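Enquirer: Okay, predicted coordinates and the sequence, questions at the end:
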Amino acid sequence: MMTAFYLPLGDDAFRSTSHTVGPWGPDSQHLGPPSALLVRALLALRPSLSRVTFEVLGPVPVADLEVSTSVERPGRSVELLSAALSCEGRVALTARAWHMVGSDTTAVAGGTGKALPPPGSAAPMEIPDHWGGGYLAAVEWLSLSGGIFTPGDARVWARPRVAVVEGFETSPVERLFAVVDSASGVSSRVDIRKWYAINTDLTVHLHRQPSGEWIGMDARTTIGPDGVGVATSEVHDADGPVGTSAQALFVRER
């Protein structure tokens, strides 16, 4: 039984498993697993990330993939990192991340919102059987309010059931990026069986590094009159908010 989103092939190459399959078809991935895979590579360059922006250049196929990384802007206190995910020479997803060298700001820390009610107070999210395989089944979903097939704002908890890469421990940051792209899905304002609401990007800002297994999203989606939407989320771990996410959405009737 496969226990990870990806199998390591060596030399920064990975084989996608069926756990990466998104809800739109058997040949393309949900953006969560490849986002986590690129973050894993960025964390191999530097130990923490303060902001990561992904650009979706095309569908990520369920296939063998290659990861490349670089330090775009070295520095003593702040550095800009980049990573790319490709298949047979075609780049499908890129990421750029800021790393900031930490310091003790405990004396001035503050400004965060309230913590979400804990996962133990949430109920299993209802997912229809015909949508329940692949990535959706590889993550445990709990709902405080709303969810994938309940249009409108949502507060949910999520926890990957499998590792990012087989044979390697998954860090809390990787877990966060494995699920945070789903903020637009759980808070969708449209019936996704009748409408497309596809994100072209994902930006996550972290004011502290997450801990633990569960990631919470207090998410909402706004749709304008011209086919463009924005999904935003306050992102939590069990101790409270850790950052925010934002996604631009391409909205069209099917």
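Expert: Cool, got the structure. As the structure is a computational prediction, the values presented were derived from the model and not from experiment.

Enquirer: Could you use CA atoms for every contact and neighbour count after this?
Expert: Will do.

Enquirer: Can you name the element that comes right after the helix or strand harbouring V235?
Expert: V235 belongs to strand 228-237 when assigned by DSSP states H and E. Per DSSP H and E, the first helix or strand lying C-terminal to strand 228-237 is strand 240-253.

Enquirer: tell me what that following strand is packed against?
Expert: strand 195-199, strand 201-206, strand 228-237 (3 or more Cα pairs under 8 Å, 6 or more residues apart in numbering; DSSP states H and E).

Enquirer: so which of these gets nearest R73?
Expert: R73 sits nearest to strand 201-206 of all the helices and strands packed on strand 240-253, at 18.7 Å, using Cα to Cα.

Enquirer: so what does the closest one touch, helix or strand wise?
Expert: In terms of contacts (3+ Cα pairs under 8 Å, 6+ apart), strand 201-206 is packed against strand 51-56, strand 240-253.

Enquirer: Hey, what's the angle from it to strand 51-56? Just curious.
Expert: Angle, strand 201-206 to strand 51-56, by axes from the mean of the first three to the mean of the last three Cα atoms, to 10 degrees: 170 degrees.

Enquirer: before we move on, back to that, now the helices and strands packed on strand 201-206 in JSON lines, with mean neighbour count?
Expert: Putting the helices and strands packed on strand 201-206 into JSON lines (neighbours: other Cα atoms under 10 Å) gives the following:
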{"stretch": "strand 51-56", "mean neighbour count": "20"}
{"stretch": "strand 240-253", "mean neighbour count": "20"}
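
Enquirer: possible to save these as TSV with distance to V156?
Expert: Formatted as TSV, the helices and strands packed on strand 201-206 follow (distance: least, Cα to Cα, whole Å):
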stretch	distance to V156
strand 51-56	22
strand 240-253	13
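
Enquirer: here comes the other one, which I'd like you to weigh against the first:
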Amino acid sequence: MSDQPDAFYLPAGDDVYEPTIATESPWDSSAQHGGPPTALLAHVIDATVGPEMRLARISVDFLVPIPRRPARIEVTTLRPGRQVRLTEAHLVVDEKTAVTARTWHIATGPTPPAETERVPPPPIPQKPDEWHSLLGMNDWGYGQAIEWRFIRGGHGPSGFAEVWTRVRIPLIAGQKMTGLARTLIVADAANGLSATLPIQDWLSIPPTMTTTLLRHPDGEWVHLACRTHLADDGLGVTHATVSDPDGRIGDVNQPLLIRER
């Protein structure tokens, strides 16, 4: 992308953010891809929680196609606590809630007397791919704002994809990029990456997404290993394992509406 915006979002006042072209959905240039709003909601929620707690799960409900217009974020604590905390946030556009997120934060503590083996994913390929071109689609903001390096998949519908990603721009202009934001910006791409049918002809819509995190990534690169399964009644589900070069970060789950365009 030769002329990248400064970030996915520009601050536009108290709790208001203006989306840039980098949030653009491949299906509607006036709408946002689900990844950036998910990361934005998590970022704003995270700022209301002390450093002694870490986000362990986020569930996001996409109530309508997300307009690519300025949005206000409203945050409410549903279950305060020192060990666990449940928080809800709404992305409000034109006085209507477009996205709702609920997060569980869990307090960090001493290292347990046991260790989970970290199995690193395959090495990062040397040559980047242009996912938007591989899909046979015109350039679109979200696809260009991320560097994609496929190990498997990406060249057509297969039901499985394995890809390294690197987010090219900050989530919010003027703010340092976090590992949490890197992970959530790409998490909602899992169903598109692992599509089982040609996405030019078939819709694969996740009305909700849940990401459960073991930890936040170290470094710039996030790896997704995604698989989509279809039922015989027009539904599907995508699961993705998320990793960094050191090993597993967490898991993504998306139920799907599958329909011919």
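Expert: Thanks, I have the structure now. Source: prediction; values computed, not measured.

Enquirer: Onto which residues of the second structure does the strand holding V235 of the first structure map?
Expert: On the second structure, the counterpart of strand 228-237 of the first structure by TM-score structural alignment is residues 235-244.

Enquirer: next one: stretch 163-175 of the first structure
Expert: With TM-score structural alignment as the criterion, stretch 163-175 of the first structure aligns to 170-182.

Enquirer: and the residue of the second structure most remote from its centre, what element?
Expert: Relative to the mean C-alpha coordinate of the second structure, counting by Cα atoms, centre = their mean, the farthest residue is P113 (32.3 Å). In the assignment (DSSP H and E), P113 of the second structure maps to no helix and no strand.

Enquirer: In the first structure, what sits opposite it in the alignment?
Expert: By TM-score structural alignment, P113 of the second structure lines up with A107.

Enquirer: how far away is its match from G216 of the first structure?
Expert: 26 Å (Cα to Cα, to the nearest Å).

Enquirer: With K194 of the first structure instead?
Expert: K194 of the first structure is 27 Å from G216 of the first structure, by Cα to Cα.

Enquirer: of the two, who's got more company?
Expert: G216 (32 against 10; other Cα atoms under 10 Å).

Enquirer: Assign the more buried one to helix, strand or coil.
Expert: With DSSP: H, G, I helix; E, B strand; the rest coil as the basis, G216 of the first structure sits in strand.

Enquirer: Now do the contacts for it.
Expert: 116, 155-158, 235-238 (Cα atoms under 8 Å, 6 or more residues apart in numbering).

Enquirer: And the residues you listed, which is closest to G89 of the first structure?
Expert: Using Cα to Cα, the contacts of G216 of the first structure come closest to G89 of the first structure at A158, 32.8 Å.

Enquirer: which residues of the stretch 101-250 of the second structure fall in helices?
Expert: All helices of the stretch 101-250 of the second structure, identified by DSSP state H, counting those that start in this stretch, fall at 131-134, 141-144, 179-187, 190-193.

Enquirer: what's the mean deviation for the last one versus the first structure?
Expert: This means helix 190-193 of the second structure. Mean deviation of helix 190-193 of the second structure relative to the first structure after superposition (mean Cα distance after the TM-score superposition for the first structure): 0.6 Å.

Enquirer: Can you give me the buried ones in the longest helix belonging to the first structure?
Expert: Across the first structure, the longest stretch assigned as helix under DSSP state H is helix 32-45. The neighbour-count check on helix 32-45 of the first structure (16 or more other Cα atoms under 10 Å) flags 32-43 as buried.

Enquirer: Could you tell me where stretch 71-83 of the first structure falls in the second structure?
Expert: Counting by TM-score structural alignment, stretch 71-83 of the first structure corresponds to residues 77-89.

Enquirer: end to end, how far does the matching stretch reach?
Expert: End-to-end for stretch 77-89 of the second structure, by Cα to Cα: 9 Å.

Enquirer: Give me the contact list for it.
Expert: By Cα under 8 Å, 6+ apart, stretch 77-89 of the second structure touches 41, 45, 53, 73-76, 100-107.

Enquirer: Mark which of those are buried, thanks.
Expert: If we count by 16+ other Cα under 10 Å, the contacts of stretch 77-89 of the second structure have these buried: 41, 45, 53, 73-75, 100-107.

Enquirer: Please tabulate those in JSON lines, including the columns distance to Y142 of the second structure.
Expert: JSON lines is the format used below for those (distance: Cα to Cα, whole Å):
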{"residue": "L41", "distance to Y142 of the second structure": "17"}
{"residue": "I45", "distance to Y142 of the second structure": "23"}
{"residue": "M53", "distance to Y142 of the second structure": "30"}
{"residue": "I73", "distance to Y142 of the second structure": "21"}
{"residue": "E74", "distance to Y142 of the second structure": "24"}
{"residue": "V75", "distance to Y142 of the second structure": "26"}
{"residue": "T100", "distance to Y142 of the second structure": "21"}
{"residue": "A101", "distance to Y142 of the second structure": "20"}
{"residue": "R102", "distance to Y142 of the second structure": "24"}
{"residue": "T103", "distance to Y142 of the second structure": "24"}
{"residue": "W104", "distance to Y142 of the second structure": "27"}
{"residue": "H105", "distance to Y142 of the second structure": "28"}
{"residue": "I106", "distance to Y142 of the second structure": "31"}
{"residue": "A107", "distance to Y142 of the second structure": "33"}
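
Enquirer: V204 of the first structure touches A246, doesn't it?
Expert: Yes - here V204 of the first structure reaches A246: they are 6.7 Å apart, a contact under Cα atoms under 8 Å.

Enquirer: Can you give the distance of stretch 224-235 of the first structure from its chain's centre?
Expert: 16 Å (Cα atoms, centre = their mean, to the nearest Å).

Enquirer: likewise stretch 104-116 of the second structure?
Expert: The answer for stretch 104-116 of the second structure is 24 Å, by Cα atoms, centre = their mean.
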